[in-house]
Every structure is written in structure tokens, then in C-alpha cells.
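# how would this look folded up:
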Amino acid sequence: MNQKVLQTLEYDKIKQQISVYLVTPRGRQLLDQLAPSADETVIRTALARTKDALDIWRLKTDFPLPKLSDIRPQLKRLKIGAVLNGKELAAITKVLRAAGRIQRFFAQLTEEEVELQSLDQLAQQLETLPQLTKTLLRSLESDGHVTDDASTKLAAIRRSIRQTELHLRSQLNSLIRGKNAKYLSEPVITIRDERYVIPVKQEYRTRFGGVVHDQSASGQTLFIEPAVVVELNNRLREHQANEREEIQRILRELSAALAPYITEIAENYRLLGEFDFASAKARYAQQLRATEPRISQKNQLYLRQAWHPLLDQQQAVRNDIMLGQDYQTIVITGPNTGGKTITLKTLGLIQLMGQSGLFIPAYEGSRLGIFAEIFADIGDEQSIEQSLSTFSSHMTNIVSILKDSNHQSLVLLDELGAGTDPQEGAALAIAILDALAASGAEVVATTHYPELKAYAFERPATINASMEFNSQTLEPTYRLLVGVPGQSNAFEISQRLGLPLKIVAAARSLTTQQDQDLNQMIQDLVQKRQQAEEEKIQLQQHLDEAAKLHQELSQNFDQFNQQREQMLQQAKTKANELVDQATEKADKIISQLRQLRLTAGQGVKEDQLISAKTKLDQLHQPVTLPHNRILRRAKLAQQLQVGDDVMVKPYEQAGVLLEKTGKHQWEVQLGSLKMRIDEANLEKVKLPTQTGKARSSFKSASQVHVSPTLDLRGERYEAAMTKVDRYLDAALLAGYESVTIVHGKGTGALRSGITKYLQQNRRVKSFKAAPPNAGGSGATIVELK
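Okay, here's the model as predicted:
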């Protein structure tokens, strides 16, 4: 497809609207490469993937595809034997995990008998590598941090680091408290050169001995490592070096484990991009309310109530457009600002979208062709640099179009022959349309020349069209009228502007009645043709539904007959078994009666006969079985309802159901918190009632063992921020109204980060620095909601 038509019809704006729904670099790359295709197989495959993704969005409202990074550079480094860092390995892990999720997602769709055409086959091509993925997930966090579970040695080293740091802090705390506080600028512990130090006043630099690592900007404070902790700092640095060495060893092993699967991982990355691209096309179709087009191999176009995709859906006027079946060329005439140009662009852009595998902004049942080329000469492209006038610019484009057009071309011409003498321009326009018709191309052209109305009426496979004009408001309605040539509406406009009725009537009498009747007849025929087309589409839909229903009924009937035969055979077998058992028991009873007659010598007594009759009656089996009411009541008792007491399993907390917020999701009151919990994590319980006391769904602080103070001194920034987030969750669950976070003064970076975090946290009511006797600016008191 030539690039000029893509630019003229603003094809890139469609791609820009799709791009907002993409979450992977590969998906964006596929969108950049998106272009109309003339291969029917390619088009049908792309449309099938769009339909599959749209069906999934309608059924599930979710597509389990996270945001991914471009892992191709990492794979290239793996290929040459490089060792990847934690973040690079985490990015690959995310791809492997996403591949597993997508495969499980489509397996579930298969179990639910969701019919798909293409995407399920793509999902089968994914290589999930479950064991390797499990190892990576156990060893790495999402940000690339190596976890303690990566190796037992790493876990032991980190335990040693924590113990050494605890001992270090204990030693330094004993130095900064009590009488020694007067020798310090402030009683805090900080870090310089990755060693724990204390801020000592300049005049007391020899008081604690040790090593000076830094000084303040004023020179009044020295950051000294006291002699008593030098050995502990050395030990800590040794543990930290061992930690780095062990982490590097783990990264080396993980990189080596991934190396044999570079091809599979690269293929997963490519396939995930395909899913992302199909999902983005589906979400765009959903937002646009677009439909799947049918493909006509004979290039017979029929757009039902189509509108331009870049216009506001609420205001865009919808038009029916037919081309290629009853006529090959449409000539649209009429005044300016009537909507002729936007109609051309709508037709061209929708055709480009369909050949790109996108759903189109038109009603269901619309048909598109497959054109090898679409040409468009639209707009004024005069050029000062090339000394081209409007007419010259149009002619340059038309010369190129005439050279390359054939029976597989769609040609859109705006203001054909404009920019020159009207008589010569009309003659040129007629000659150009004849040449295009001879080439077999399908053509839609707009013009002002009245001569082309007669041309469209006389030439075979050619029809007039115009844009509707409201004679009451003197404004265009932007509706396309196929079969009706454009009119100047001079009579209506003149009458509305006050021209005497006699003059208007006289002018009307000068126009031939035959022309008016012919226009009306053509308009009626076109309307009937469109009505027949609509009825054909509706009948085809009913026929398809009836055929599908007949097929389902046939399958169900066959299945019913098979089940009936099986049940009859089973019933006969069971009946024969019962008859055999009853016959055996009856024979025994008869034998007993005979024995009684022989042994008694006289007649059998009445009570003996009654006893035998009772035994025979007991051989009768009941036909119906009673309903199991106990099981039904037990099942009903376990169903969740608003107001029920439940146990939230992940938190081991009791709560109360407020309302059902989804198919399998409930809003639960946990103390002062309201949370949305999945139904699988809820268990119905009965809590003991307490007279005169409000029911609480939280354990006490002593039960959950949450301290009201979090000490972050000596912690690294990232680890400290993670602990703050987890600690506030625990404090809220423990029911605390306020907590204290001790972060120290030091460089101020940690305090600044915590302040910014608390400002953005919706669970924090307020916060302030602690009183001077409780740490001052080295601690923050947080009020919780």
C-alpha cells in the first residue's frame, strides 16, 4: 500500500489511538509495523485474533498480561555468556511468569468451552518452563533484589549481618547515652563510608578514639568510628563482602540456567507481544463500538451506517455506502461544506482498517473488499517550492494514479477537474473517469460540474450521488443520497430569503418535469435496493441462527437417545438383578411353606400364611427416593449473606460481610477498615455474642505482637521504605491509632523519604516530629485513620 494514501487518510491517527492500550514493547513494535495487507489469509487471521480478544474482554473483562520490559538486549548478553544482574533476570522472570499465566488462562477458557479461532493456538506455542520459573521467583523479587531463599548460605550470611548490626548498635547506643551525650553534636548513629559512626564535636575528637571518616560543612562536627566498634565494623564489612560474593554466585547460576532456553524465551516474548497487540485492537474496537467486517472476494463493498472513526461517535453522521456490485463508479455532486470529502475519507479509512485486521466503525453485516492499492487525491496540495498550482498538483497525482490503477484498485478523487476553466475541467473529469473505468478500478469522485451528472446517468456501472440538504434550515445534513444528483437548492433558498412566490413558481415551471420524475425514480430504486440488502442481511442472520440451533438440537437429540439407551440397559440389568433376588427369596418362602405342610400333617395355620405373605410383600422396591433434606440444608447454611460473620483466612481476622461487590467478591468490615476479599478466602463462622460490648473483628495488639514503635536507624533506604509500608499495614490490623517511626537524623535522606511516603498514604491521618525528649526530628509520630 502506497504511503501517500496512509498520510492523506490519517491512518497514523488510528494507530495512535490503539497505542494507549499496549503494555509491552513487542506490542508497540507490531503496531509500528501495522499496515494494510492485500493477502486474504493475513487479513482473515488478523481479524480472527481481534475477534478472539474482543470475545475474551466481553466474557472476562480482563486479559492477564502485565507490563513487560524489552528483554532482547538481555537475551543477546546471555547468548555470549554474560552474567545478568538482578533487574535483568527479574525482567526475564516476568516474561516467563506472564507466559504461564496466559497459558493457564486459555486452558481455563477451553474448559469453559469458549470458542476461539486463533489466539488459543498461539497460547499452545508458549514454553512455560515451570521449574526454572519457580526457581527464579524464589530467588528474586520483582525489583531484582536477591531473596534469602535463593540459598541457605545467603540466608546465614544475612543473619550474621543482622546480628552484627544489632551488636554494633548496642555498643554505639551505650556511647551516645548518658554522660557521653554532651560530647556529641546530637545523640544519633549514622553511616559514613559504609561504616557506623557517631557525630562528635570538634573539641572532643579524642574522647572516643577510633577513626574520623567525615566532617560537617561547618567543620564543627566530626563523624567518628569509635575504637570499641572498629572490630565490629570490620566484621560487618566482611559479612557484607561475603554477601556480595554469594549474590554474584547466585546470579551467575541463574544466568547459566537461563542460557539453554534463549530461543524459547525469545519466542515467548514475541508471542506475548502478539497477545498484547490483539488485546489492544480489541479494546480499541470496544471503545469505538466497531464490528467485524465480512470479506468480499469480488470487492463488493457495503458499509451499513458507517461513520468516520476520528469523529465524535455521538455527533458523527452515519451513511450507507455501496460499491462494486450494481455500479463501479459513484459521482458525488453538490455544494461545498456538504460532507462530500469526509464521505470519501470515511470509505477509504474504513477500507484501510479492515485490510489491517481492525474492526470497522459500521454496523454488523458490513462488507469490505481486498484492494492491492488504494489511491486518494484529496485536498489542496499546491506547492511553492515545486511551483505547482492546485490544478497542477491534482493532475500530478492523477497521472500517477492512472499509471498504476487496475481492477484491484480503489480510487478516491476529491473535486475532480477543479482549479481550471469549468468547461475544460469537466471534459477532463469525464475522460479521467472513463480511463479509470476501463482499467477496472472502483472509483468514488466528488465534483461541482453539472456535466458529470449527465455523465453518471448515461454511463453503465456509474451512478449519481449527493449530500442531503435541509431546505428548511438551509443547512447540510451530511447524509449521502445514492442515485440522486446534487442540486443547487436555489428555489428553496430563494424562497426562504423572500423572493416572491410567483417568480419561484415561474422558475420551477422552466425545469422539465421529466428530469424531476427521473431523479425521484432513481432515488426510489436506490432506497429499495438498500432495503433489499438490509433484508438479505437480516434473513442471513436468522438463517445462521436457525442452522446453529438445528445443529445443537440434533446433537442434543442424539445425545439424549444415547443416554436413554444406556439408562434403559442399566434399568433392565438392575431390574433383572432385583427379579433374580426376589425370585430366590420367593422360592425360599415357598419351600418353607411346603416344609411346614409336610411336617404339620395338617393345613397351614393362618398366622403362618400371614407371615409368609408379609415376607413376599417386603420384596417390593420403592420407585422414588426421598430428597436429602439434610444435605440441602447444610449447603444452604454455608452460603454467604450480608451480615454474616466470616473469618478472613489470609489475615486470620474475623469480620462482617457488608455487600457483594462482584461475582465472587465481598466487601468485609475488619474493625475500622473496609476491604474487598475474594470469596475463596472467606469462611463462615459463628462468633460468641457479648452483651453490652461492641463486636470487634481484630485481635489485640498483644495477640498480633506489633510494636508501637518502628526503629529504622541503620537501615538502608530501600529496605527501610519497604518496612515502613508493611509496618503500617500491621499497625492498622492491630488497631493502633498512632505509632512512632524512629529514623534518626543522619543525612536526612531517610527522614525525607518517609515524609514523602506518609504524605501520599491515604491511611495516614496526620504526622509530626516527636517531642525533644522522645527523639525530636529523629523520630516521627504517625496518626492513623
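# hey, let's count contacts and neighbours off CA atoms from now on
Fine.
# contacting residues for E10?
Going by C-alpha atoms under 8 Å, 6 or more residues apart in numbering, E10 touches L349.
# Distance of it relative to L658?
To L658, E10 is 51 Å away according to C-alpha to C-alpha, to the nearest Å.
# now L673
For L673 relative to L658 (C-alpha to C-alpha), the value is 12 Å.
# From the neighbour counts alone, determine which of these two ranks first.
L658 (17 against 14; other C-alpha atoms under 10 Å).
# pretty sure the more buried one is in a strand, no?
Yes - counting by DSSP: H, G, I helix; E, B strand; the rest coil, L658 falls inside a strand.
# and the gap between it and R77?
Using C-alpha to C-alpha, L658 is found at 53 Å from R77.
# Same check on D421?
Taking C-alpha to C-alpha as the criterion, D421 is separated from R77 by 67 Å.
# So for those two, which residue has more residues nearby?
Taking neighbours as other C-alpha under 10 Å, D421 and R77 compare with R77 leading, 14 against 9.
# Just to be sure, that one is in a helix?
Yes - assessed by three-state DSSP, R77 belongs to a helix.
# Quick one: residues contacting it.
Residues in contact with R77, defined by C-alpha under 8 Å, 6+ apart, are 83-84.
# Okay, it and I71: tell me how far apart.
R77 is 10 Å from I71, where distance means C-alpha to C-alpha.
# likewise E492?
To I71, E492 is 68 Å away according to C-alpha to C-alpha.
# ok, now I610?
Counting by C-alpha to C-alpha, the gap from I610 to I71 is 90 Å.
# what does G210 give?
G210 is 48 Å from I71, by C-alpha to C-alpha.
# Please apply the same query to Q386.
47 Å.
# Could I get the full set of strands for the stretch 601-750 of the chain?
Secondary structure of the stretch 601-750 of the chain by DSSP state E, counting those that start in this stretch: the strands cover 645-648, 653-662, 665-670, 673-678, 682-684, 709-711, 738-742.
# now for these, which one comes closest to A376?
For A376, the closest of the strands of the stretch 601-750 of the chain is strand 653-662, at 50.2 Å, according to C-alpha to C-alpha.
# Tell me what angle that closest one forms with strand 673-678.
Calculated by axes from the mean of the first three to the mean of the last three C-alpha atoms, to 10 degrees, strand 653-662 forms an angle of 60 degrees with strand 673-678.
# another one to check against the first:
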Amino acid sequence: MNKRGLKTLEFDKVKAKLTGMLTSPGGRQELAALQPATDPQIIQTWLDETKDGADLLRLKGGIPLPELADLTPHMKRLAIDAALNGSELAAVGKVLQTAAATRDFFNQLAEDKLTLRRLDYVAHRIVTLPDLTKRLNTAIEPDGRVSDAASEDLAAIRSRIKSTEDLIRSRMQNYVRGKQAKYLSEPIITMRNDRYVVPVKTEYRSRFGGVVHDESQSGQTLYVEPEDVVDLNNRLRQSQVQERNEEARILQELSAILAPHREEIMANAQVLGHLDFVNAKATYAKQLNASEPLLSQEGQVNLRQAWHPLLDPQTAVANDISLGADYDAIIITGPNTGGKTITLKTLGLTQLMAQSGLFIPAFEDSTVAVFDNVFADIGDEQSIEQSLSTFSSHMDNLITILDQATATSLVLVDEIGAGTDPKEGAALAIAILDAFGAIGTDIVATTHYPELKAYGYDRPRTTNASMEFDAETLQPTYRLLLGIPGRSNALEISQRLGLRSDIIAAARSLTSQNSQDLNAMIGDLVEQRRRVTETAEELDQQLSSATTLHEELVQQFDRFTEQKTHQLDVAKQEANHIVADAKKQSDKIIHHLRQLEVKQGAGVQENELIDAQGRLNALRQDPTLANNKVLARERKKHDFHPGDNVVVKSYGQHGVLNRQTNTHEWEVQLGALKMKVDERDLEKSSAPTVNERQQRTARTVVHSNIGARAQAQLDLRGKRYDAAMAEVDRFIDSALLANLGEVTIVHGKGTGALRQGVTQYLQSNPRVASFGFAPANAGGDGATVVKLR
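Below you'll find the model as predicted:
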């Protein structure tokens, strides 16, 4: 990438935003060397790493990396067998410890099944040195001091030093607090030449003996080492020398251990620096609310609501910018201060960020191309030293760009052809645009020349654009309008500001009719676009509302269909029971009529027929669903109100409805527990709730009658048909209540009427699993064995 374009588009300011987010020298080095790439595979790799960093920042708070030091000079010293000091060894130990922790962090991500695009491969390049890391962290404190655990000799020496110092302080206290304290300038113990002394008044020097180590500026105080602590100070000094020697030996030993691992340590530092850089890119993306760009294989740019990254996102106006699909050149016209230049910089800087592996300030699914170079000629760059005017400076830059641009370059030119005679400048601008078009370069240029508005219509793969201007408020909106050239608003603005009408009229008369017609056409296009945009926004809102309503209706219809199916299933089951009961009753009535006919011989009395017909008609059910008692009963089960007793079907628990939380959801009180339940999982119940059962249990004594026990055998011999059938019905019910699995009905052989009646009843009863005659030794066909469900 050419440096002039990077500087013009302020790419360094974007890099500066990341500086404060880095914690390692390796990360800072990567940022300093960051340049937009031109290889799509490299760019995609960088973007994948940024995506991984953004995911880890969102899910885990980022990769945990502390502030690290630059190990390059330390490793160079190890290469010449020099010993590192405590602070330098502590810095190396921190890098090794961070490397191990980072590797563990990514191993845990793998165990958590968190999928990354790229960073897990990067982290696997870390070489952990557990023994060396433990040795360093044990021997060296984080602040660089050698710890007592570094060696047994050092621990013993420091123990002697401590005991000697305690003994010296104990003896010196006799001077500070004893009778001789009055001979001291101050009752304190201090140090001179690394030896313990007391401040003695000059006139009492002879009372202490020992060695004088210092004198106050006034000469009134001598710092004396009393005679009885001289030997102790000598012993202390000797121990301190031994301590320094042992520390130096330990540092030399640790340095020697580190030396063979210089390459692994520096490789780890490099990986940690790279991860630190990825962390910074992810943090900047979050701060900017940026999104991952998609790389176009066809060289197309489609930025959705992109804004300039260096502007306040709360006030920056976002625009849709597209290039390379239907057109390769955009000519932006319109008045000054309307946002043309910032639009050029937004496009260029966004493209540079994407090719540097950074997320871009645009909506998701925005597409960028891969350009081999991004050229920019923006701003007034006249040079006094080189005696170049504004026009000459721009032309010199454009000549360089024309020499270097290719079919895969992006060129951004502000005020093309400006700074000279308008007629010649417009002609030169058209010729330059044609030259870039012949190369195949993508170009976006701004201009005030009306001739270039026609150029945008006439040339293939070229379009006009403008920055929207609100004629009512006389203020720019900074919105980019693709496909519409900009118009001059000088006369309207001047008239609004109060310029005399005669001057405005004179100016209009001096303006060519073609210019007025063009401005009128542009104004009409802008108004049409505004109406179309408003209509589109209104239609989008209506479509969104209709879509939401459609989804709700589909959901409610599915729920209705489910409930309807459930209720019909229940109704069919109930109807089957009714049919079975009706069949059983009709069989009884028919049998009774036959019995009457057999007894009376001549026929059945009319009143008996009428009575039988009435009983048969009573078995008839209303065929309409509207009056169907089964469906009505099922609907009533789902007609819920607060305070109703219900059963939660999925749990089999009884509770009370508290309140309806939304259209199809209720809050249910299950004892001490409150829970939200879908109404499809609820059913009205007359059974007591958990609380009611507990209360009844507490205050009710339950009596049971165990005298009446269900029998496993019923004997019908000698009984009339009707009484026998009624007794069979009661017998089966009792057996079911008693949980009997098998019973026997003795009906005898006789005429076979009882046997046939029993058989028909058992066939119609859904609770009968099977039945058959008893074995020959247990009654044969004179008894029926029944198995119940």
C-alpha cells in the first residue's frame, strides 16, 4: 500500500486507537508493523482470528494476558553467557507462567466444546516448560527478589542474619531506653555504613567507646557504634556478604538453566504478543460496535450503513456504499460541507481496515473487495517549498496514481480537476476519468462541475451520486444518494438568507436555461426518491406488523388444531363408552320383550311396547357437536379462571391457578411452589389441591369399611334374567374396585339365556380383557372365567 494513501485516509489514527489496549511488547510490535494485506487468504486468516477474539471477549472476557516485558535484550545477554538479575529473571518467569496459563485456557475451551476458527492452532504453538517455570517462580519473587526457597544455604544465611539483627537491636535498646538514653541526641537506633549506631551527644562520646561512623553537620552529634555490638555488626556484615554471594550464585545458575531454552521462550513471547494483538482488535471492534466484513471474490464493495470510524458513532451519519457490481465509477456532486469528502474517507478507511484484519464500522453482511492499492487525492496539499499550487499538487499526485493504478486498485479523488479554469478543469477531469476507466480501476470522485453530471449518465459502468440537502432547513443531511446527481442550492439558500429578490431574479436570468432545467430535474428526482423512501419505510413497517400477526395466527391455529384433535379424541372415547352402554341397555330391553312374548304367547301388550320404545329413545344422543355434552364437558375443563383447581398433566400434581401470565400461560400454585405452565398442560379438577389435602389430613379421621370384601365368584343360578344382569354389572364393578384380575360367573346351562346375556354384557364392557368357559372340572360351559384389565 502506498504511504500517501494511508496517511491521507488517517490509517495511523485507527492504529493509535489500539495502542492503549495492548499489554505486551510483542503486541505493540505487531501493531506498529500492521499494513493492509493484498492476499485474500492472509486477510481471511486475520479476520478469522479477530472473529475468534471477539467470541472469546463476549463469552470469556477475552484471553487473560497480563502486562509483559520485552525479553529480547535478556535473551541476547543469555546468548553470551551473561547472568540475568532478579528483575530480568522475574520477567522471564512471568512470560513462562503466562504461556502455561494460556495453553491451559485454550485446553479448557476445547473441553467446553467451544469451536474457534483459528486461534486454537495459534495457541498450540506455545511450548510449556513446567519444570523451568516452577523453578523460576519458586526462586524469584514477582518483584525480582531472590526468595528464601531458592536454596537451603540461602535460607540458613537469612535465618542467621535475622537472629543477629534481633540480638543487635536488643542490645541497642539498652542504650535507647536505659540510663544512658540521656546522653543521646535522640533515643533512636539508626544505620551508618550498613552498621547499627546510636546518635550520641559529642560531649559524652567517651561513655560509649566503640567506633564513630559519622558526624552531624552541626557537629553536636556523633553516630557511634557501641563497643559491645561491634562484634555482632561484624558477624552481621559477614552474613550479608554470604547472602549476596549466594544470591549471585543462584542467579547465575538460573541463567545457565534458561540459556538452552532461549528460542522456545522467545517463540512463546511472540505467540503471546500475537494473542495480545488479537485481544486488542476484538476490544476495538466491541468499542466501535463493528462487524466482520465478508470478502468478495468478484471485487465488489457493498457497505451497509457504514460510518467513519474516527467520528462519534452517536452523531455520525451512516450510508450505504456499493461499488464494483453495476458500476465501477461514482461521480459525487453537490454543495460544499455536504459530506462528500467524509464519504470518500469512509469508503477508503473502511477498506483499509478490512484488509488489515480489523472489523469495520458497518452493519453485518457488509462486503469488501481486495484491492492491490488504495490511492487517495484528498485535501489541499499545495507546497510552498516546491512552488506548487493547489492545482499543480493535485495533478502531480494524479499523475503518480495513473502510473501505478491497476484494474484491482481503488482511487479516491476529491474535487477532481479543481483549481483551474472551470471549462478546462471539467474537460481534464473527464479525460482523467476515462483514463482510469480504460485501466479498469474502481474510482470515486467528487466535483462541482455540471459537465460531470452528464458524464455519469453517458459513460458505461458509471453512476452519479450526491449528498442530500434539506431545502427547508438549509442544512445538509450527510446522506448519500446513489443514482442522483447533486444540484446547486446557491440561489435558494441566498433567497432564504434574505438576499433581495431583484438580485435573485437577475442571477436566474444570467443562469442558462439548460442549467435551470437540469437543477429542476435533479430536484424532482430528489423529491421522488424521498417519497419512495418514505413509502418503502412505511411498507416495511406494515410488512413487519403483518408478519408478526401471521406468526401469531399460525401459532394460535396450531394450538386450536391440537386442542380440537384432543377434544375429538376424548369425545370419541366417551362416545364409544356411550355406545357400549346403549347396546347393553338395548340388549336388556330386547331380551325382556322376548321373555314377555314367550310368557304371554299371544303377544306383548301395547303399553309394554310403548314403554320399551321410550327406553330405547332415551339411549339416543344428540348428533350435533354444538350440543354434544362430551365436547361441552371437555371445553369446560379448559375454561380457566383464577382460583380454579387444576391438575398439571405432565407432573400429575393438583394445584390452584393464581393468575394468567400471558395469552396461553398461567401461574400455578403447587403447595409451596409457584410455576408457570402452558394451558395445554392444564386441566380443571375437582380433586383437592396439595394444600387442601394437607389440611384435610390434619383435621379428618378416615373410616374404612373392610367388612364388605369383593368376592371372586358370582352364582346366578335360579335368578331371573333382569336381576341376574344387574347383579353381573355390580359384581364386575366391585371386582374392579378391589383390583381383582380374574373372576368367575356361574350361570348354569339351563336354556342358555343367562349364559348368552352374560356373554353379551362381557363383550360390551371395555374393562374386560378376555373371557371363556371354565375348565370341565370347574363347571365347563356352565361357568365363565373373566379376566379384567
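# Give me the TM-score for these two chains.
The TM-score (TM-score structural alignment, normalised by the length of structure 1) is 0.65; 538 aligned residues with a C-alpha RMSD of 3.0 Å.
# ok, G210 and I71 of structure 1, which is more surrounded?
Using other C-alpha under 10 Å as the criterion, G210 of structure 1 and I71 rank with I71 on top: 19 against 16.
# D711 of structure 1: how many residues sit nearby?
Neighbours of D711 of structure 1 using other C-alpha under 10 Å come to 16.
# do F275 of structure 1 as well
By the criterion of other C-alpha under 10 Å, F275 of structure 1 has 25 neighbours.
# What residues of the one helix or strand it maps to count as buried?
Following DSSP states H and E, one finds F275 of structure 1 within helix 262-288. Within helix 262-288 of structure 1, the residues that qualify as buried are 262, 264-266, 268-285, 288, counting by 16 or more other C-alpha atoms under 10 Å.
# With stretch 73-84 of structure 2 instead?
Judged by neighbour count using 16+ other C-alpha under 10 Å, the buried positions of stretch 73-84 of structure 2 are 74-75, 78, 83-84.
# cool, and stretch 143-152 of structure 1?
144, 146, 148, 150.
# Please apply the same query to stretch 368-384 of structure 1.
When burial is assessed from 16+ other C-alpha under 10 Å, stretch 368-384 of structure 1 yields the following buried residues: 368-378.
# mean shift of stretch 238-258 of structure 2 relative to structure 1?
Compared with structure 1 after fitting, stretch 238-258 of structure 2 deviates on average by 1.2 Å (mean C-alpha distance after the TM-score superposition for structure 1).
# one step back: packing partners for the helix holding F275 of structure 1?
Where contact means 3 or more C-alpha pairs under 8 Å, 6 or more residues apart in numbering; DSSP states H and E, helix 262-288 of structure 1 is packed against helix 11-19, helix 25-33, helix 40-60, helix 72-79, helix 86-111, helix 119-124.
# which one of those lies closest to A257 of structure 1?
helix 72-79 (10.2 Å).
# what's that closest one aligned against in structure 2?
Alignment of helix 72-79 of structure 1 against structure 2: residues 72-79, by TM-score structural alignment.
# Whichever strand or helix holds R158 of structure 1 against structure 2, how far on average?
Assigned by DSSP H and E, R158 of structure 1 belongs to helix 152-176. Mean deviation of helix 152-176 of structure 1 relative to structure 2 after superposition (mean C-alpha distance after the TM-score superposition for structure 1): 1.1 Å.
# Look up the average distance of the helix or strand that that helix is followed by to its aligned counterpart in structure 2.
Scanning forward in sequence from helix 152-176 of structure 1 by DSSP H and E, the next helix or strand is strand 190-192. With mean C-alpha distance after the TM-score superposition for structure 1, strand 190-192 of structure 1 departs from structure 2 by a mean of 0.8 Å once superposed.
# Could you double-check that S466 of structure 1 lies in contact with G486?
Yes - counting by C-alpha atoms under 8 Å, S466 of structure 1 touches G486, with 4.6 Å between them.
# got any residues that touch both of these two?
When contacts are counted by C-alpha under 8 Å, 6+ apart, S466 of structure 1 and G486 are jointly contacted by 332-334.
# Please narrow those to those residing in strands.
Among the shared contacts of S466 and G486 of structure 1, the residues falling in strands (DSSP state E) are 332-333.
# Could you rank the shared contacts of S466 and G486 of structure 1 by neighbour count and give me the top one?
I332 (31 neighbours).
# Any idea how many residues pack against A783 of structure 2?
A783 of structure 2 is flanked by 25 other residues according to other C-alpha under 10 Å.
# Is it in contact with V746, as I believe?
Yes - between A783 of structure 2 and V746 there is a contact under C-alpha under 8 Å: 4.2 Å.
# Which parts of the stretch 551-700 of structure 2 are helices?
Using DSSP state H, counting those that start in this stretch, the helices of the stretch 551-700 of structure 2 run over 606-618, 629-637, 690-699.
# In which helix or strand does L310 of structure 2 reside?
Using DSSP H and E, no helix or strand contains L310 of structure 2.
# nearest residue to it other than its sequence neighbours?
Leaving aside its sequence neighbours, L310 of structure 2 sits nearest to V14 (C-alpha to C-alpha, 6 or more residues apart in numbering; 7.3 Å).
# The one you found: neighbour count?
Residues near V14 of structure 2, counting by other C-alpha under 10 Å, number 16.
# Return the set of buried residues in the host helix or strand of A431 of structure 2.
Using DSSP H and E, A431 of structure 2 sits in helix 422-439. Buried residues in helix 422-439 of structure 2, counted by 16+ other C-alpha under 10 Å: 425-427, 429-430, 432-433, 436-437.
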